[in-house]
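Peer 1: Give me the fold of what follows.
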Amino acid sequence: MLDFTWKVFLQTGNIDTYLLFKEIEKEKQDIPSSQDEELADVDFPIS
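Peer 2: Below is the predicted model:
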């Protein structure tokens, strides 16, 4: 989805498409870190 949004922005120059690209990019970066934290909690439970 990220690549498609970027390609549409390159072809159109539409600012809304760029903002959508940045929003998707940010969400993509946020998700793995929360999953890593959850996995760390499973590996090292707090007693």
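Peer 1: switch to C-alpha atoms for all contacts and neighbour counts from now on
Peer 2: Noted.
Peer 1: Tell me where the protein has helices.
Peer 2: Remark: helices assigned in the chain by DSSP state H are 2-12, 15-43.
Peer 1: Including mean neighbour count, could those go into CSV?
Peer 2: Formatted as CSV, these follow (neighbours: other CA atoms under 10 Å):
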stretch, mean neighbour count
helix 2-12, 13
helix 15-43, 12
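Peer 1: Nearest the geometric middle of the protein, what residue?
Peer 2: Nearest to the geometric centre of the chain sits residue 28, at 1.3 Å (CA atoms, centre = their mean).
Peer 1: Second chain to compare with the first, below:
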Amino acid sequence: MLDFTWRVFSETGCIDTYLLFKELEKEQQSDPLATDDELAEADFPLT
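Peer 2: The predicted structure follows:
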């Protein structure tokens, strides 16, 4: 998700996208396992 938001920001220069990127980055730093959980859920969605 970080890569996507950074690419959108770098192509558009939209400050809102940059702020979203920083928020996601901060969230990931506080909970590094969240990304692994998100990826696992994407592969095997809970029903």
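Peer 1: Overlay them and tell me the TM-score.
Peer 2: The TM-score (TM-score structural alignment, normalised by the length of structure 1) is 0.66; 32 aligned residues with a CA RMSD of 0.6 Å.
Peer 1: Look up how far residue 13 of structure 1 lies from the residue nearest to the centre of structure 1.
Peer 2: According to CA to CA, to the nearest Å, residue 28 of structure 1 stands 22 Å off from residue 13 of structure 1.
Peer 1: Same question for residue 4 of structure 1.
Peer 2: From residue 4 of structure 1 to residue 13 of structure 1 the distance is 14 Å (CA to CA).
Peer 1: Then residue 27 of structure 1?
Peer 2: On the measure of CA to CA, residue 27 of structure 1 and residue 13 of structure 1 end up 22 Å apart.
Peer 1: With residue 20 of structure 1 instead?
Peer 2: To residue 13 of structure 1, residue 20 of structure 1 is 12 Å away according to CA to CA.
Peer 1: ok, now residue 24 of structure 1?
Peer 2: Distance, residue 24 of structure 1 to residue 13 of structure 1, using CA to CA: 17 Å.
Peer 1: Identify the residue of structure 2 aligned to residue 30 of structure 1.
Peer 2: Residue mapping for residue 30 of structure 1 onto structure 2 gives residue 30, with TM-score structural alignment as the criterion.
Peer 1: For the nearest residue in space to residue 20 of structure 1 that is not next to it in sequence, which residues are in contact?
Peer 2: Distances taken as CA to CA, 6 or more residues apart in numbering put residue 5 closest to residue 20 of structure 1, at 7.5 Å, once the chain neighbours are dropped. Applying CA atoms under 8 Å, 6 or more residues apart in numbering, we find residue 5 of structure 1 in contact with 17, 18, 20, 21.
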